[in-house]
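Chemist: structure here, sequence nowhere to be found:
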């Protein structure tokens, strides 16, 4: 008890640093979410498919270059038609990352074990000055 009282500031620093490590997961980055750099490596090295789970109107205003649009509500039905090889890495993208995180669960349920979401979504992609195209 004396140690805790004498070193309360060390304990406080440990708690704050732990909270800072957990903050990205709570904000929506999530476990298993890809950074933009990791996504580019998967696209270039492993021919990953980029699937945008936004609605068609959102997709038309801008999306990751080369992405295919499969709205989240239709993912279970249409993903097997768009990505036939379940061994390929699949990068799921939406505007900010929340829908893509949900889409990962659906994709994994369908057998796409290499499905991951893009942390921060299209917002992070644009912030990294990566190519965006409009439909």
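Modeler: That came through, no problem. The structure displayed is predicted, hence computed values, not measured ones.

Chemist: from now on I want contacts and neighbour counts done on CA atoms only, so please keep to that.
Modeler: OK.

Chemist: residue 104: which element?
Modeler: helix 98-109 (DSSP states H and E).

Chemist: and what of residue 117?
Modeler: strand 115-117.

Chemist: quick one: the helices in this structure?
Modeler: Assigned by DSSP state H, the chain shows helices spanning 2-6, 8-27, 36-46, 56-61, 75-82, 98-109, 121-127.

Chemist: which one of those helices lies nearest to residue 133?
Modeler: Closest to residue 133 of the helices of the chain, according to CA to CA: helix 56-61, at 8.3 Å.

Chemist: ok, second structure coming up, stack it against the first:
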């Protein structure tokens, strides 16, 4: 079983203290709302420290992001690298919150998905308006549309990956060493 729903995830966390919740969203998203006790290890850091995560992880990992897509990418990478007991919360924080599960709330920040919609929409709008004076600017709108289509077909988002690197999304920061240390502790305590 590689995916579980919010009710099953909640039961799993309550029944098994060895389950480690790893939130792969940006630090800003994590800071606005997260599951109590979760470790914030953004997707790019999972990729950058893949070998250490696989070596240090002990027990079952429950991966979570906003909607489930980034968590699934992390699960695939971790599974391909040899980590067996990894599950994804289907629907991510959206499903967790919709199920009425408890959430630690901080300062409200825009999710990465919302930022992508704003950036893509702004690019299209600005290029269409600019095309009134510079007709070739309409091709920028076409490029944005092609990028969104590609993102939907491949379930990847280059714009999201770029936006995740902005200072706004890294404002709270993430302590990768502390996150990896918690993974190590879960291995030695289990």
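Modeler: Yep, that arrived. All figures in this text were calculated on a predicted structure; none of them were measured in a lab.

Chemist: need the TM-score between these chains.
Modeler: Once superposed, the chains reach a TM-score of 0.68 (TM-score structural alignment, normalised by the length of the first structure), with 104 aligned residues with a CA RMSD of 2.3 Å.

Chemist: returning to that earlier point: which part of the second structure lines up with the strand holding residue 117 of the first structure?
Modeler: The alignment of strand 115-117 of the first structure onto the second structure (TM-score structural alignment) covers residues 86-88.

Chemist: average distance between the matching stretch and the first structure?
Modeler: Here the mean offset of stretch 86-88 of the second structure against the first structure after fitting is 0.7 Å, by mean CA distance after the TM-score superposition for the first structure.

Chemist: and that stretch, how far out from the chain middle?
Modeler: Stretch 86-88 of the second structure sits 13 Å away from the centroid of its parent chain (CA atoms, centre = their mean, to the nearest Å).

Chemist: touching it from outside, list them.
Modeler: Applying CA atoms under 8 Å, 6 or more residues apart in numbering, the contact partners of stretch 86-88 of the second structure are 1-4, 60-64, 68, 71-72, 75, 78-79.

Chemist: out of those residues, which comes closest to residue 96 of the second structure?
Modeler: Closest to residue 96 of the second structure, out of all of those and judged by CA to CA, is residue 64, at 9.5 Å.

Chemist: what about the residue nearest to the closest one when sequence neighbours are not counted, how many neighbours?
Modeler: Counting by CA to CA, 6 or more residues apart in numbering, the nearest residue to residue 64 of the second structure once its immediate chain neighbours are dropped is residue 23, at 4.7 Å. If you count neighbours by other CA atoms under 10 Å, residue 23 of the second structure ends up with 26.

Chemist: now for residue 23 of the second structure: what does it line up with in the first structure?
Modeler: Residue pairing (TM-score structural alignment): residue 23 of the second structure is matched to residue 52 of the first structure.

Chemist: ok, that match touching residue 67?
Modeler: Yes: in this structure, residue 52 of the first structure is within contact of residue 67 by CA atoms under 8 Å, at 6.1 Å.
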